[in-house]
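J.: structure for this input, please:
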Amino acid sequence: MEVVAGSLNSLLAEPCRLLVRSIYSRIGNFLKSRKNFIDLQKNIEALVCLRDDLRRELDENERHENLPRAQVEDWLRRTDELHVKVNALPSGDGCRLRYKLSRKLVKLLMEVKQLMEAGSFFENMLVEIEKPKTVEHIPGPSIMGQKTASQNLSKIMELLINDKVKRIGICGMGGVGKSTLVKNLNNEINKMPSAQPFSVIIWATSSRETNLRRIQIQIAERLNLQVKMEESEERIGIRLHKRLEKEKGFLLILDDVWDAIDLDLLGVPRPEDHVGRKIILTSRSLDVCRMMLTDTNFEVIALNDEEAWELFCQHAGRIVEAENIRPLAEAVAKECGGLPLAIIVVGASMRGKSMVALWKDALSALQRSVPLIKGIEDKVFNTLKWSYDSLQDEHIKSCFLFCCLYPEDWAIDVHELVRYWFSEGLLDECLNYEELENRGMAIVQSLRDSCLLEQGTFPNTVKMHDVVRDLCIWMACSSQNRYRSLVRSGIGLTGILKQEFPSSLKRVSFMDNEIESLPDCSVKCAEASTLLLTGNHKLNIVPGSFLQGFQSLRILNLSESKIQSLPSTLVQLGELRALLLCHCYCLTELPCLEGLSKLEVLDCSGSCITQLPPGLEKLTDLRQLDISETPCLRTIPSRTISRLCNLEFLNLVNTAYEWGAKGESVEGHTPFEEVLCLKKLVALYVHLDSIPRLTSNDINWSRRIKSFKLFIGEGVQKHYTRSAVYDDSCVICSGFSFSEEWIGGLLCNAVSLEIHFCLGLNRMLEKLVIDSNKVGCFAALRSLKISYSHGILKPTPEGRVASFDLLPNLEEIYLHFFSKLESISEFGYFLGLRFSRLRIIDVFSCPQLKLLLSVEGTGQTLVKLEEIRIRSCEMLKELFEYPNSGQCLETDCVAPNLRVLKLKNLPNLETLCRHDESWQHLQELEFLNCNQIKKLPLTTQNEHSIMKVSGELEWWNRLEWDNEDMKRRVKNHFVAVDRFGQVIDNADSII
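T.: Have a look, this model is predicted:
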């Protein structure tokens, strides 16, 4: 029994102990519940802080790639859930509630501690992130002391502080120093005070083969972000974008960009979306800058002579100071054309060389475009050649190589260049004349955008930089080149040797030399397509045998020579497309050209031919004929011009020939209707004695002509500039009386109309008004110039006025020497003009002019008007007549965008505008002998836009001002002149 009792006691003892322990535990939890609740609150707060720190570190610094991402995210989730549970605990102090929560508090407290331990482990895995410095110094040469480069740097710094400019393009040819400039820009910002405009400046270099990932890695390294090998460009872009979005402002410099870069794919936030974000890119291609939507493009040009010499001396050393070396050194430096890269390479290669022979050899090599100097080929030519290699196709490359045939520093006429390209077959022969010009212009622009060509000295010209030309010659003269060339232009040659013509030549240029004679034998140039002998003023004979060796010749240019005739062997050149004999003043006749069946361009302008060459009418492929400036040409046989069925360009200005009236047939004279028969004609330059009488069908012909100059009347100044071929399609009338002829038929495509010394002007205007209902307005007309007229330019009481604007796109109006003109408004009323696009008003010597324009009754304003120039109009009292009190203007100002106001010899002009009117864009004011003007049209709104005010001192001192501050500010822009308009030196001391 005792054994059983003992066993039973043993069996009951353990459960009792567990029960008692559980009771004690619950009692303990109950007694500690208040403390546990307080501990839980403290621990959960610490846990939440740790959670927030980890989450922030992950968001802001994605380079913590060592963190176990899945475990951390699971920890964050559990922490969030636990936080919610703790926040959901009920509050209160009752015994029942305390007992109910006691065990839950213990459990939650244990979970908090477990998460704290895990979170502390993750926290220890974080590394210290170094925040990138705002600017990192970039090693490179300094531009200190280089005036041009320093000015460029200042201009770019100004653009950086302009909030309206977000994207800046820096363009320039290879080796001109674009990268050096932006490196100095970066380092200059580094010197600024701590209050810098950007929180970080990022430098990334592109390359010829744009590698988006390579650029992304450079940006990531700058931002202390790690990039994994397996990450895609899209993933890197997302991370970069997220990181850069956190910067208050950044400057991204993309150096040496060859192709447009998609900023979205790159991972760069668009600068337009946030203040303080800017992008600078450097490129050799302006087209790349356009495609990247730059707000402004800044061109870095070559150094001037002084800067180039200083840079050359730095690299060549003191040897250049030697008396026997300096002249040669200066010549060598000049051959580098101000290109820093070439100057540095050539200067370094000549450093310490004291032998005169070595300098002479270097100079000769540079002048012959031969890369014998160490480093020229590898460091200069190959660097520049990248721009050439990047051109779109082989035809454009060949067009570029053609440019090296011109002499050094030559202003290359763009239209002449296009004519060469067309004749050589580089442009699509299916294009018409206008399309060829447009295509050629596009190629020229592409070459300019690639910095392979530069703007020439004159309008519509381009030129090659000296070093680019050297590169071009080097490539063109290579035996492997498809268009192998012989370039001997502009080097003072007096003769040519037969041995100079390799059989594989494609292009030959002896332009602008002193050649007196050509080889009197057949040279072996069977493959040559171009032969340029232009500008050899002493050349008077072309031997017949010489041309026989050029069996494939397509272009022959003998312009500006003294040749008197051409050999009969010329007709053996069956492939000839262009025969150019411009300004051959001694040339009196041409051989029969019937055999040149493929000839498309014939230019005999400026010659002394007395008649057109025999067989011209058989040249049905002829597309361009220029026989202008031929004072001895008096006959053009009937049906010669009309048979040239493919003629597109015809220039007959300033010949001795007189056109027959329409319908008349006189021996030796061609009636003008023959020109009307040319269905493909799109460009015409001709002098007519009177306005041709055109039928309705003829008007359709005039609409087809896209480019023209029609000189009508006696005494008209007959000038023609080929470079203006598309810029100035105009009708110029002079010295005749308008009667029943209708000029409107010639104005359908006219951009400009000039009328000088003509009678019957009102009659002509009335006829325009009457017939306008048949043909409509003259929408192409942009410029109107009328001078030396006694007409009043207003409708007669019984006359008709236009019911709509006959010149809706008129931009410029010039009225000079009108004896009876009283107001431009009357003329405008006559033709229904609203002047909605008028930019320039120029009035001179109109003694009866009392009012410039009236807006009374219309309320219309001249919103496009930018310039007003009025001189010698003694009766003029006011510029504008305003609406009465019951009418309102379309804007608060008659000319809200006026920039320039020039007034001379207007002694009765008293007011310029209303007292409350403000011309907010005024920049330049000029007053001469306008003594009744007492106050300038300046207010606090436009005084800061003024850039120049010129006038006589006495007049300036009498002006009235709203306040002294305004007077003081404007005085800084005042230029004192005398009564003749000449600037007075040292006028500041006597103002």
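J.: please count neighbours and contacts with C-alpha atoms only from this point.
T.: OK.
J.: hang on, Glu754 is in a strand, isn't it?
T.: Yes: the assignment for Glu754 is a strand, going by DSSP: H, G, I helix; E, B strand; the rest coil.
J.: and it, how many neighbours does it have?
T.: The local packing of Glu754 (other C-alpha atoms under 10 Å) involves 16 other residues.
J.: so who does it touch?
T.: Cys730, Val731, Ile732, Cys733, Leu784, Lys785, Ile786 (C-alpha atoms under 8 Å, 6 or more residues apart in numbering).
J.: quick check: closest non-adjacent residue to the first one.
T.: If I follow you right, that is Cys730. Ser752 (4.5 Å; C-alpha to C-alpha, 6 or more residues apart in numbering).
J.: what about that neighbour, how many residues nearby?
T.: Residues near Ser752, counting by other C-alpha under 10 Å: 21.
J.: how about the contacts made by the closest residue in space to Ala895 that isn't next to it in sequence?
T.: Take Ala895 and drop its neighbours on the chain: the residue closest to it by C-alpha to C-alpha, 6+ apart is Leu862, 5.0 Å away. By C-alpha under 8 Å, 6+ apart, the contact list for Leu862 reads Phe835, Ser836, Arg837, Leu838, Val894, Ala895, Pro896.
J.: and this one, so I can compare the two:
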Amino acid sequence: MNKMVIIILDDVWNRLCLEKLGDPLSVEGYKLILTTRSNEECLKMGCQKLLKVKTLNADDAWELFRKGLGFETQLSPDIEIVAKSMAERCEGLPLGLITLAGSMRGVTDIREWRNALNEFPKDMESDVFKVLKYSYDRLRDTTMQECFLYCALYPEDRKILRDELIGRFIMEGLVKGSSREDEFNHGHTILNKLVKLCLLEATDDWGADAVRMHDLLREMALQITTDKPRYLVRAGIGPQVLEEQDWVSNLDRVSFYHSEIKRIPEGMAPNCPTLSTLILCNCYLTMIPGPFFQYMNNLQVLDLSDNSELMDLPSCISNLESLRALSLRGCEQLKSVPPLGKLKNLRVLDVSYTGIKEVPQGMENLVKLKVLGMGGIHLEELPKEILPKLSHLQYLNLPLCMNAPAEDLTSLEQLEEFAGRFCDLHNFHKFMSSQHKYEKVWCYDIFVGQGNSLHLDTFVLKQRRVIVGDCTIEAATSIFLPRGIDILKIWKCHGLSSCFVENFLSRTTSSRGLTCRIANCDEIEWIVNVPSDRDTTTDPHCISFHSLEVTDLQNLVGLCKGKIASHTFSGLTKFEIRYCSRMKKLFPQAMLQDLKNLEVLYVLGCSEMEEIIGREEGEGSSQSSSTSTIADFPKLKELKLIDLLELKSICEGKLMCDSLEYMKFARCPKLKRLPFYTPTTNERPFPSLRQIEVDDENWWERLEWEQSHVKTLFQPFRSLEEIEDDCWE
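T.: You can find the predicted model right below:
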């Protein structure tokens, strides 16, 4: 059977050698389509048929323009006449129409519309750049214009992480605020406006918020920056040698972001007295000539990050007294940094993941420093005089091998983001006591324990996480966690018979609740244990769970004991339990009303587990009691029961869970009955179900069912799989 294969090459700028693609046109049935803005490239490629993409007709152009204005922009008949005149001047160019409409979104005053039309160039001649430039000019905010132009320093079509970009805005002094949080809020406000005005596109990069600049808008930005401000941009370009003649004296910003620089000529020293920003990150640099920075006296931002083979820095860096930001992050072979004592204007210093083992000389003089990144370096201690002198620090990331100096940290009253390790709970307590003085919710990634015990984890900022590992915790010890905590991990801790309520306390968790992981704590009997003389229903320090994962708690007998607050588990969406060999009953009946938001339930390798939903104390196994009880998990989507050799019952009564999407059953030989139930009035039972995996066909066929027709409903989704222990996700 002959197949037609079509290869599409989008946005071609230069002639391509088809032989490098395997010469697809020599194969019968293969077709090649390319898009380009250059008719000449079509001719060079030998295209057999040329199709010019026509501009939009008047009706389609108006429809696109009107859509770009948004439904919130109400147009009176008079305004509509002016708006149609503006749309007509875009000559049917889609990007021009979208961008121009974005710049007029929300404008309802006819005088402003008439003024915009009056300012609009009359000689478009299908020149999209003039339309785009007009939208840029309408910003009328120099900071927003500068932030927009700054995005052109990145490679074409690059997804730019918002936090990274705003971090650069902060380095440049483009955004203002009395705190780091205020600066980020200002940065997000600017990016939101640029997205709303269609000058940037909102996107994401592996789930993280990002923006992207359309290649035509980037090209327009580069045209603007040929004059004032003056940019030299060679970002994302292949192997190249720096040429001194490109470095004209009136340059403002230079970017070789993610370019391969084969060589910087020996003795090269560009005369760039106005240059304020130089980005040479991820450029495969191995050396920088000694005099390279000699005539860059106005340099304020120097980014040399991610040059993993760079071993030395020119000593003239020590004389860049205007420098506000110096990033050497990821220069793994860099063993030392020139003296920094003269750089008293420095606000940002990042030496994370470099090879340095000593504090840079003169660092105690950097009294304006706000951001200090030292994560991932082999530095075991800081000289005592340094941190107290850096009183303006807002962001501090210390290496995992260092015991964070709790006493020195207490002097950093402006600290908003912190990552570091405390060797024991005493030092952690000392630091936390100082932070509880301030009514602020900050970002942190804190490890408590010995560094060699925590090698599996790396620091991640922009979250609120505490990891406690390999510590001895006395029964009467109360550990106050930081405000707004998102994630708590407790690992290989000794002396705990329960985690909550007596030991781990929090003034507030995050708004969505706590993600908690507890593993290898052999003495824990209960996750939440409320003493008989205590009522936690109104306790502000009581934890509220969002996700709970427990692993290898060999003495665990139950999740909770005593009178717990209903909100403790009411927000729980995911629960995983593995290898807890003493536990016989997972959920007591009294807990069911608090599990309405549970979406994912995994139970693995609990060798003594007999019931998922336990019977009431004293309840027998009579038919009347089993049929009268209905357990409802309205949001449950995933259920996995694996290696539960003693499991006899999921639920003695009926189990309603109409949101189920996926189930997996393996090696549960004593489970004889599935209690799934759907009311007869339900016309579409289990509408989201897509797969049921089982490891034993005979086991499935012998099962008893609460409702026989449910087996018929499930049958099309069942598949026989060999399910391993390590399939746990």
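J.: TM-score of the superposed pair?
T.: After superposition, the two chains reach a TM-score (TM-score structural alignment, normalised by the length of structure 2) of 0.74; 615 aligned residues with a C-alpha RMSD of 4.1 Å.
J.: which of the residues in the helix or strand Val182 of structure 1 falls within are buried?
T.: For Val182 of structure 1, the element it lies in under DSSP states H and E is helix 178-190. Within helix 178-190 of structure 1, the residues scored as buried using 16 or more other C-alpha atoms under 10 Å are Lys178, Ser179, Thr180, Leu181, Val182, Lys183, Asn184, Leu185, Asn186, Asn187, Ile189, Asn190.
J.: out of those residues, flag the one nearest to Ser207 of structure 1.
T.: Ser179 (12.5 Å; C-alpha to C-alpha).
J.: what residues are up against the closest one?
T.: For Ser179 of structure 1, the contact set (C-alpha under 8 Å, 6+ apart) comprises Asp255, Asp256, Thr282.
J.: circling back to that earlier point, and the contacts of Glu754 of structure 1, which two are the farthest apart?
T.: Once C-alpha to C-alpha is applied, the contacts of Glu754 of structure 1 give Cys730 and Ile786 as the farthest pair, at 13.2 Å.
J.: mind checking which of these two has more residues around it?
T.: Neighbour totals were compared for Cys730 of structure 1 and Ile786, and Cys730 leads with 24 against 21 (other C-alpha under 10 Å).
J.: count the neighbours of the equivalent of Ser845 of structure 1 over in structure 2 for me.
T.: Aligning on TM-score structural alignment places Ser845 of structure 1 opposite Tyr579 in structure 2. Tyr579 of structure 2 has 23 neighbouring residues, counting by other C-alpha under 10 Å.
J.: over to Ala61 of structure 2?
T.: Neighbours of Ala61 of structure 2 using other C-alpha under 10 Å come to 22.
J.: with Asp306 of structure 2 instead?
T.: Neighbour number of Asp306 of structure 2 under other C-alpha under 10 Å is 22.
J.: how about it, what does it touch?
T.: With C-alpha under 8 Å, 6+ apart, Asp306 of structure 2 has these contacts: Cys281, Asn282, Cys283, Leu328, Arg329, Gly330, Cys331, Glu332.
J.: swap in 7 Å and give it another go.
T.: Applying C-alpha atoms under 7 Å, 6 or more residues apart in numbering, we find Asp306 of structure 2 in contact with Cys281, Asn282, Arg329, Gly330, Cys331.
J.: same check, this time on Gly490 of structure 1
T.: Going by C-alpha under 7 Å, 6+ apart, the list of residues near Gly490 of structure 1 reads Pro407, Met511, Asp512, Asn513.
J.: where do the helices sit along the stretch 451-600 of structure 2?
T.: Secondary structure of the stretch 451-600 of structure 2 (DSSP state H, counting those that start in this stretch): helices at 567-570.
J.: let me fix that, I meant to ask about the stretch 1-150 of structure 2.
T.: So, for the stretch 1-150 of structure 2 - with DSSP H, counting those that start in this stretch - the helices run 39-45, 58-69, 77-88, 94-104, 110-119, 128-137, 142-150.
J.: what's the longest helix belonging to structure 2 packed up against?
T.: In structure 2, ranked by residue count with DSSP state H as the criterion, the top helix is helix 180-196. Helix 180-196 of structure 2 is packed against helix 162-172, with contacts defined by 3 or more C-alpha pairs under 7 Å, 6 or more residues apart in numbering; DSSP states H and E.
J.: and the helix it packs on, which stretch of structure 1?
T.: Under the criterion TM-score structural alignment, helix 162-172 of structure 2 matches residues 414-424.
J.: re the thing from before, tell me the angle the longest helix of structure 2 makes with helix 142-150.
T.: Orientation of helix 180-196 of structure 2 against helix 142-150 (axes from the mean of the first three to the mean of the last three C-alpha atoms, to 10 degrees) gives an angle of 70 degrees.
J.: please compute how far helix 180-196 of structure 2 lies from its chain's middle.
T.: 17 Å (C-alpha atoms, centre = their mean, to the nearest Å).
J.: report the angle between that helix and helix 94-104.
T.: Using the same axes, to 10 degrees: helix 180-196 of structure 2 against helix 94-104 is 130 degrees.
J.: give the buried residues for the helix or strand following helix 180-196 of structure 2.
T.: Note on helix 180-196 of structure 2: by DSSP H and E, the next helix or strand toward the C-terminus is strand 201-205. Using 16+ other C-alpha under 10 Å as the test for burial, strand 201-205 of structure 2 gives Glu201, Ala202, Thr203.
J.: what's the closest residue to the second one other than its chain neighbours in contact with, if anything?
T.: This points to Ala202 of structure 2. In space, and not counting its chain neighbours, Ala202 of structure 2 is closest to Val211: 4.6 Å by C-alpha to C-alpha, 6+ apart. Shown in contact with Val211 of structure 2 (C-alpha under 7 Å, 6+ apart): Lys159, Ile160, Leu161, Arg162, Leu200, Glu201, Ala202, Thr203.
J.: circling back: let's have the contacts of Ser179 of structure 1 in TSV, adding distance to Lys85 of structure 1 and neighbour count.
T.: TSV is the format used below for the contacts of Ser179 of structure 1 (distance: C-alpha to C-alpha, whole Å; neighbours: other C-alpha atoms under 10 Å):
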residue	distance to Lys85 of structure 1	neighbour count
Asp255	55	20
Asp256	58	22
Thr282	58	29
